[in-house]
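Student: here are the coordinates; sequence isn't available:
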């Protein structure tokens, strides 16, 4: 099979168009959870508290196009940033492709079903305990959870 005939998600990330890059997202919403960094160790801890713009049902940003003006520290994921980011979950499509690994079998580009990420329990649907607007910064450590950094058993 020639490189040109491969599906876009199997091609190098550097060759993707903006549209292809956007479609690669699996819609899990894990990157939209608030993360805390241990000042001493540098370890990243994920919480079950979501960005105020995350739609808890769809697990997508409710104001994606204007998110940077509403949430200034929201990060636009780029290929250059992928090399530096340590907090993307192991199931993240961008992370997997950056590591030259295939998409998981539940990914919507393979199944044709945008709900497959929810059906296998990868997404944050039903797992968000609060929005960032509902939790004081000092209370965030009470919401630290391990699941955002791991593969659910059904999702492997």
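Tutor: That came through, no problem. It should be emphasised that the depicted structure is a prediction, and the values quoted were computed from it without experimental measurement. Numbers count the residues shown, from 1 in each chain.
Student: For the rest of this, base every contact and every neighbour count on C-alpha atoms.
Tutor: Will do.
Student: just checking, what packs against the top strand by length along the chain?
Tutor: In the chain, with assignment by DSSP state E, the single longest strand is strand 44-50. If contacts are counted by 3 or more Cα pairs under 8 Å, 6 or more residues apart in numbering; DSSP states H and E, strand 44-50 sits against strand 33-37, strand 130-131.
Student: what does the longest one contact?
Tutor: Here strand 33-37 makes contact (Cα atoms under 8 Å, 6 or more residues apart in numbering) with 43-51, 132, 141.
Student: Please work out the angle formed by the directions of that strand and strand 44-50.
Tutor: 150 degrees (axes from the mean of the first three to the mean of the last three Cα atoms, to 10 degrees).
Student: Now do the buried residues in strand 33-37.
Tutor: Of the residues in strand 33-37, 33-36 count as buried by neighbour count, 16 or more other Cα atoms under 10 Å.
Student: and the residue nearest the centre of the chain, what is it in contact with?
Tutor: In the chain, the centroid-proximal residue (Cα atoms, centre = their mean) is residue 31; its distance is 3.7 Å. By Cα under 8 Å, 6+ apart, residue 31 lies in contact with 87-89.
Student: Show me which of those residues is closest to residue 56.
Tutor: residue 89 (17.9 Å; Cα to Cα).
Student: Just list the residues touching that closest one, thanks.
Tutor: By Cα under 8 Å, 6+ apart, the contact list for residue 89 reads 30-31, 95, 148-150.
Student: Included below, for side-by-side comparison, is a second structure:
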């Protein structure tokens, strides 16, 4: 009997169930870091300053279910939004799948372990400054949230859709 392909290889982002969609998030916290955009050039810069709800030790939202009540500009990702925004980190499963790539080996849906996100240097845990302590965001611009970590292995290749 042939093994069935996992849902992320057989379903479009739009066809996924809510639990499938939510399971794509690896919990790295990179999307919860403040970003700056230059008004003149449109250039995007990542910072190491975290949203006030992000736990700096675990990189998990302290109140995910009610986050928009406390942080009104926190976005609920949708397939449409994933395809139009340019600030999702290169390690983001939503972005990877929207680009036609597979999930990397360290993703919890592949590895079976949440710890592999930290082991691959993808998690922001213990690398961030809490929003309340940051001061000026411009002094916290860092390149790493917008880069693919070396420890994460190669960027997954694009898949050929049949």
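Tutor: Perfect, thanks for sending it. Keep in mind that what you see is a predicted model, and the values were worked out from it rather than measured.
Student: TM between them?
Tutor: Here the TM-score for the pair of chains, by TM-score structural alignment, normalised by the length of the first structure, is 0.92; 151 aligned residues with a Cα RMSD of 1.4 Å.
Student: Among the contacts of strand 33-37 of the first structure, the buried ones, what's the PyMOL command?
Tutor: To isolate the buried ones among the contacts of strand 33-37 of the first structure in PyMOL, judged by 16+ other Cα under 10 Å, type:
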select buried, resi 45+46+47+48+49+50+51+132
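Student: now the contacts of strand 33-37 of the first structure in CSV, with distance to residue 69 of the first structure?
Tutor: CSV is the format used below for the contacts of strand 33-37 of the first structure (distance: Cα to Cα, whole Å):
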residue, distance to residue 69 of the first structure
43, 28
44, 25
45, 25
46, 24
47, 23
48, 24
49, 20
50, 17
51, 14
132, 17
141, 27
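Student: so residue 14 of the first structure touches residue 80, yeah?
Tutor: No: checked against Cα atoms under 8 Å, the pair residue 14 of the first structure and residue 80 is beyond contact range at 9.7 Å.
Student: before we move on, back to that, could you export the buried residues of strand 33-37 of the first structure as JSON lines, including distance to residue 110 of the first structure?
Tutor: Shown next, in JSON lines, are the buried residues of strand 33-37 of the first structure (distance: Cα to Cα, whole Å):
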{"residue": "33", "distance to residue 110 of the first structure": "25"}
{"residue": "34", "distance to residue 110 of the first structure": "29"}
{"residue": "35", "distance to residue 110 of the first structure": "29"}
{"residue": "36", "distance to residue 110 of the first structure": "33"}
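Student: Can you tell me which of those residues is nearest residue 56 of the first structure?
Tutor: Out of the buried residues of strand 33-37 of the first structure, the member with the shortest distance to residue 56 of the first structure (by Cα to Cα) is residue 33, at 10.8 Å.
Student: mind checking how far the closest one is from residue 14 of the first structure?
Tutor: Separation of residue 33 of the first structure from residue 14 of the first structure (Cα to Cα, to the nearest Å) stands at 26 Å.
Student: re the thing from before, how about the helices and strands packed on strand 44-50 of the first structure, which one is nearest residue 100 of the first structure?
Tutor: strand 33-37 (25.0 Å).
Student: what about the closest one, how far off from the second structure?
Tutor: With mean Cα distance after the TM-score superposition for the first structure, strand 33-37 of the first structure departs from the second structure by a mean of 0.5 Å once superposed.
Student: Tell me which residues touch residue 133 of the first structure, please.
Tutor: Residues in contact with residue 133 of the first structure (Cα under 8 Å, 6+ apart) are residue 52.
Student: Can you verify it is assigned to a helix?
Tutor: Yes: secondary structure of residue 133 of the first structure (DSSP: H, G, I helix; E, B strand; the rest coil): part of a helix.
Student: Mind jotting down where the helices sit in the first structure?
Tutor: With DSSP state H as the criterion, the first structure has helices at 18-24, 67-70, 79-82, 93-98, 108-111, 116-119.
Student: Mind putting these into TSV with mean neighbour count and distance to residue 55 of the first structure?
Tutor: What follows is the helices of the first structure, written out as TSV (neighbours: other Cα atoms under 10 Å; distance: least, Cα to Cα, whole Å):
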stretch	mean neighbour count	distance to residue 55 of the first structure
helix 18-24	13	17
helix 67-70	13	13
helix 79-82	12	24
helix 93-98	19	20
helix 108-111	16	18
helix 116-119	20	13
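Student: so can I have a markdown table of those helices showing distance to residue 156 of the first structure?
Tutor: As requested, the helices of the first structure are exported to a markdown table (distance: least, Cα to Cα, whole Å):
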| stretch | distance to residue 156 of the first structure |
| --- | --- |
| helix 18-24 | 18 |
| helix 67-70 | 31 |
| helix 79-82 | 22 |
| helix 93-98 | 13 |
| helix 108-111 | 14 |
| helix 116-119 | 12 |
